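# Predicted coordinates and the sequence they were generated for:
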Amino acid sequence: MRIAIDARLNAYRQGGISQYTRQLLMALPDVARDDEFVCLQHRDQLRPLAIAPNVSRRTALTPPHHRFEQWTLPLEVMLARPNVLHCPDFIAPTRRPCPAVVTIHDLAFMHYPEILDDSARAYYGQVKSNAPRADGVIAVSEATRQDIAQFLDMPAEQIDVIHEAAASLYQPIELRAGEARVLNGKPVQAGSFLLFVSTLEPRKNLPTLLQALRICLDRQPNAGYRLLIVGRRGWRDEAIFAAVRDLNLADHVQFAGGVGQYDLRWLYNACRIYINPSLYEGFGLPLLEAMACGAACLAAATSSLPEIGGNAAVYVPPLDADIWADEIAALWDDDERRAELGRMGVARARQFSWARAARETMAVYRRAAERLPARAVVAPPAAPLFARELAALEPSTAMHAMHVPSPGGPRACLRCGANLVPGTLQSQLALRPLAEHEGSQPIAPRMWACARCGHVELVLDWSVAVHQAVPDAPEAAQPLAHAEANADLPEPIDPADAPEEIAPPVDVAAEVDAPEEIAPPAEAAAEANAPEEIAPPADAAAEANAPEEIVAAAAAEASAPEEIAPPAEDSADEPEERLAALEIPELHPAPLDAIAAAVNGHDAPHSVAANGAAGPDAHAPAGEDAPPPGAPPAGTGRRGRPRAEPAAETPKRRQNRAKRK
């Protein structure tokens, strides 16, 4: 499969969407070695984003967010001839030559419309009509998927949640005591600053953080609080610089601008506290990068930040400057707490991987190329029924009512689809019945937690509910699938109670009074037609050459079960002459072939004979001219049937025979 990825925005920006595109392009070639990737880069960016045997760079002339993008970009995509086009920047061409997949990182501009300027509003305003037309939609978090379903009116099952991850570069490093670096002409010493990393824009909520810093300085002027802001200027950032000026924070706030990735890794490791006070985040990649480096993190309790940070960060209401100041002061002087948060952050960051994100993205590509629908969202279990309600139902109805995921697992997270981990509750909880069910006892639920997004579920144990309703029914809580799997299996039959027709084969042989060495034990169907006497040995029944007895033996052959008798010797008489000398009565059950075989002594069953007639060996003479054992008698074919008279030889046949010679 040939996949084109729109990476034109990387020529203008480095973080956010550009970082997502770069990391995805670096991970995809390793997980899909048989597929080909085309990186559409702007002409101003000559250096390829990814270098791999199955990755090629192609120059795109259309700038990102251009007003003619919907007309010119499809032409450039058509020249690349991909099977799928991936647009990481929200919008895909409406008129396109191939299926398209879009990634929606957040819908902050719908939560806060005032944060966009006119040009950004014109571009991102297309998302409401563009996303439903895409062949695949990727959300970077469960919070973003919920926003897409709400604001864009799309079914949640048509949206795939694929989490981002921190680059492998971001990891803990060893720092020397008093180590410092120079950023933007000013020295920065390790362990002496608060760190904020993001583009400067209104939704990052920097004015609230600056107010909290002012409160901390007023409470403890000599504590040494200092804030380092890393990130390029975005849009409508005038309020940030005005707050620094109005709060008299010029000596305590440093704007470092954009920095390289190695300097950023050092800052994550060297900061005293990393802070993310954003009002809204689609994913929060800087938070995950800081945790991967072992930084103690403070984050706003909003949007996707709790989903990403889990229990490895401290969450604060985004607009309460006093609480921000309290948490900053508490962590600033607590070395043990910061070290503990750092260890928890590293473990949390390891749960995210770009390799896994690449595999999940490839699955979306393949579905889009085949025009298949997105995977279904795990449906929540049905509403629980209390014990008294289960007792009032019929047994079959109760079984269908209990057809829900087992409380013993495994279970999938309803938010992100990951496997849930069972846990224990610190406090005792019980599910109390309604007022009209006072007789039912409370039922304790079981806790399941998601390590990826932090989602917690309390699951009702159905076995407890059923046993309260029907104490004498130990199998009532068995899964319904087990009952359906065994529905078609017959019940075992006791040999003592079995009827005669299906009794063991040994009893059948005993009923016929046949010797064990002769009677076939498995042919129970031959009882009705079996004779009362057993045929004597072949050498003791030479008088069986009478025509009447031969005809009777042939009639018994037609009603006896088919058996393959060993070939035997036969007399030299021609079968036609012997058949002509017989006066054969009309016997419908016996065909002519069976009669002829009985005359020649072939194919007649030797285990059971009729009317005391001997087996086939009784007709075999002991002369020297007899054929060897196993050979067919003279004048017959391989199966003992009489051969037809050869036709008169015509001149044509004579000529063909001469040619063959």
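Arrived safely.

# rest of the way, CA atoms for contacts and neighbours
Fine.

# what's around residue 505, how many residues?
For residue 505, the number of neighbouring residues by other C-alpha atoms under 10 Å comes to 14.

# how close does it sit to residue 512?
Distance, residue 505 to residue 512, using C-alpha to C-alpha, to the nearest Å: 11 Å.

# I'd like to know how far residue 466 sits from residue 3.
From residue 466 to residue 3 the distance is 53 Å (C-alpha to C-alpha).

# can you pull the contacts of residue 328?
216, 273 (C-alpha atoms under 8 Å, 6 or more residues apart in numbering).

# And the one 3 residues further on, by the same measure?
Going by C-alpha under 8 Å, 6+ apart, residue 331 touches 273, 337-338.

# One more pass at 7 Å, please.
Residues in contact with residue 331 (C-alpha atoms under 7 Å, 6 or more residues apart in numbering) are 337-338.

# Can you classify it as helix, strand or coil?
Using DSSP: H, G, I helix; E, B strand; the rest coil, the structure places residue 331 in helix.

# Am I right that residue 72 is in a strand?
No - under three-state DSSP, residue 72 falls outside any strand and is assigned helix.

# Compute the number of surrounding residues for it.
16.

# which residue packs closest to it, ignoring adjacent ones?
Closest residue in space to residue 72, ignoring its immediate chain neighbours: residue 62 at 6.6 Å, by C-alpha to C-alpha, 6 or more residues apart in numbering.

# Would you mind listing the residues in contact with that neighbour?
Shown in contact with residue 62 (C-alpha under 7 Å, 6+ apart): 69, 72-73.

# quick one: contacts for the closest residue to residue 353 other than its chain neighbours?
Nearest residue to residue 353 in three dimensions, chain neighbours excluded: residue 165, at 5.2 Å (C-alpha to C-alpha, 6+ apart). With contacts defined as C-alpha under 7 Å, 6+ apart, residue 165 is in contact with 352-354.

# Of these, just say which sits nearest to residue 391.
Proximity of the contacts of residue 165 to residue 391 (C-alpha to C-alpha) peaks at residue 352, which lies at 46.0 Å.

# try this one next to it:
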Amino acid sequence: MKPIAIDAHMVGERETGNETYTLSLIRALLALPPDERRGFDFVLYATEPARLRARLNPNHAVRIRRIWPAPSPLRIPFAMPAATLRDRASLLHVNYVAPPAGACPHVVTVHDISYDIYPRFFSPRDRWMLKTLVPFTMRRAAAIITVSQHAKQEIIARYGLPADKISVTYEAAGEQFQPVADPAARLAVRQRLGLPAHVPYFLALGNLQPRKNIGRLVEAFALARQAPELASTRLVIAGKALWRESEIYAAVQQAGLMDVVHFPGYVDDADLPALYSDALAFVYPSLYEGFGLPPLEAMACGAPVICSNAASLPEVVGDAALTITPTDAGALADALRQVVAAPALRAQLSQRGQARAAQFTWRRCAQETLEIYRRAKKG
């Protein structure tokens, strides 16, 4: 049986959304019962096979091949085509960029085209590479997967690609994202991340980059803390520092909030449920998302969610979050005050959020992805 090859090189690279999608999809595909997976075999390509193997269920037998050289200028055009030829793969599934030529057709997942919609949020090098390579990959692909209807419509409008070539498979919060009620477990995570014990905090999570709009959140937090009931609150901004992250640190300094804003850095998956569960609210003021997985994870953990009304986010959160215009610091400050001043609202958002998160599953994503593979192989 000719296998489906899946590029999993980013697993373990702390690539946040792309890594979560790839790892969660692989796990869900391998967990499907044999009758659903009939006719499918998989081979996974990783730059560090042991690291990928450690993240998978040991009961799931799957081939993992080392892909080398690791740097993308060599891995994508040379190593991957050679690997698919060696493995006699029937299909190659990648994120964003596929080899320019190869021994088998490819399926590409394009989470969003933010590089084209908001080019100012990317370094000149990344912007040039993405604007050149991603459209080229999509035009050559046997099938395109994206993660929201909003992202699909943008791809169609921007590149004129046929709608029937693009499928939407929604992401989901993993099974580990559940409310953590144990105070000791929450406290242990606070201590591990260097956060003060027993102090109420708002949580923001995501790579520190301009698109996440964290500077505006800092401004709103400074406004909200003027209310007496918020004077003791803190802001936790978790995530890996990326391009232009210094602007966020500068905003904190300028607002005089150095003692009440905490940057624990990248947070491991194992610590996220407790971090979400312990928050007064999870705040996601992003200017643009193809899907927006962190709000769904926070909802699954019972955290009230405040997020922007931009791009795909209303499609994801439905009526289970407080949504605000991301450029309006005053509206965001009001939302922060509301969730503190109104315990009934906080409880309602928590309840609605858990119900909303339960509507999205990785199992369904895997089932729909298998169907896309079937169609792509036939085509």
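Here it is on my side, so go on. Because the structure is predicted, anything quoted here is derived from the model rather than measured.

# distance of the equivalent of residue 209 of the second structure over in the first structure from residue 369 of the first structure?
Under the alignment by TM-score structural alignment, residue 209 of the second structure pairs with residue 201 in the first structure. Distance, residue 201 of the first structure to residue 369 of the first structure, by C-alpha to C-alpha: 37 Å.

# Let me see the contact set for the residue of the second structure most remote from its centre.
Distance from the centre of the second structure peaks at residue 228, with 34.8 Å (C-alpha atoms, centre = their mean). Residue 228 of the second structure makes no contacts at all, as judged by C-alpha under 7 Å, 6+ apart.

# Buried residues of stretch 25-32 of the second structure, list them for me.
Across stretch 25-32 of the second structure, burial judged by 16 or more other C-alpha atoms under 10 Å covers 25-31.

# Show the end-to-end separation of stretch 369-387 of the first structure, please.
49 Å.

# just stretch 238-251 of the second structure next, same as before
End-to-end for stretch 238-251 of the second structure, by C-alpha to C-alpha: 16 Å.

# And stretch 55-73 of the first structure, by the same measure?
OK, stretch 55-73 of the first structure end separation, C-alpha to C-alpha: 20 Å.

# Mind jotting down where the helices sit in the stretch 101-250 of the second structure?
Counting by DSSP state H, counting those that start in this stretch, the stretch 101-250 of the second structure has helices at residues 114-117, 124-140, 149-159, 183-193, 214-224, 246-254.

# Burial-wise, tell me which of these comes out on top.
Counting by mean count of other C-alpha atoms under 10 Å, helix 214-224 has the highest mean neighbour count of the helices of the stretch 101-250 of the second structure, with a mean of 23.

# Following superposition onto the first structure, what is the mean distance for it?
Comparison of helix 214-224 of the second structure with the first structure after fitting gives an average deviation of 0.6 Å (mean C-alpha distance after the TM-score superposition for the first structure).

# between that helix and helix 246-254, how big is the angle?
20 degrees (axes from the mean of the first three to the mean of the last three C-alpha atoms, to 10 degrees).

# what's the closest of the contacts of residue 62 of the first structure to residue 216 of the first structure?
Closest to residue 216 of the first structure, out of all of the contacts of residue 62 of the first structure and judged by C-alpha to C-alpha, is residue 69, at 48.4 Å.

# show me the contacts for the aligned residue in the second structure for the closest one.
For residue 69 of the first structure, the aligned position in the second structure is residue 76, judged by TM-score structural alignment. Residue 76 of the second structure is in contact with 98-99, counting by C-alpha under 7 Å, 6+ apart.

# now swap in residue 308 of the second structure and tell me
Counting by C-alpha under 7 Å, 6+ apart, residue 308 of the second structure has contacts 284-286, 323-326.

# ok, which stretches of the stretch 251-379 of the second structure are helices?
In the stretch 251-379 of the second structure, the helices defined using DSSP H, counting those that start in this stretch lie at 272-277, 293-300, 313-317, 329-341, 343-357, 362-378.

# Distance to residue 9 of the second structure added to those helices, as TSV?
Output for those, formatted as TSV (distance: least, C-alpha to C-alpha, whole Å):
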stretch	distance to residue 9 of the second structure
helix 272-277	23
helix 293-300	20
helix 313-317	27
helix 329-341	37
helix 343-357	28
helix 362-378	19
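
# Can you tell me which of the ones you listed is most buried?
helix 293-300 (a mean of 27).

# Helix, strand, or coil at the residue nearest to residue 78 of the second structure when sequence neighbours are not counted?
Excluding the flanking residues, the one nearest residue 78 of the second structure by C-alpha to C-alpha, 6+ apart is residue 99, at 7.6 Å. Here residue 99 of the second structure is recorded as coil under three-state DSSP.

# which one in the first structure is aligned with residue 99 of the second structure?
Per TM-score structural alignment, residue 99 of the second structure is aligned with residue 93.

# What of residue 200 of the second structure?
By TM-score structural alignment, residue 200 of the second structure lines up with residue 192.

# State the distance from that match to residue 290 of the first structure.
Counting by C-alpha to C-alpha - residue 192 of the first structure and residue 290 of the first structure are separated by 16 Å.

# Okay then, goodbye and thanks.
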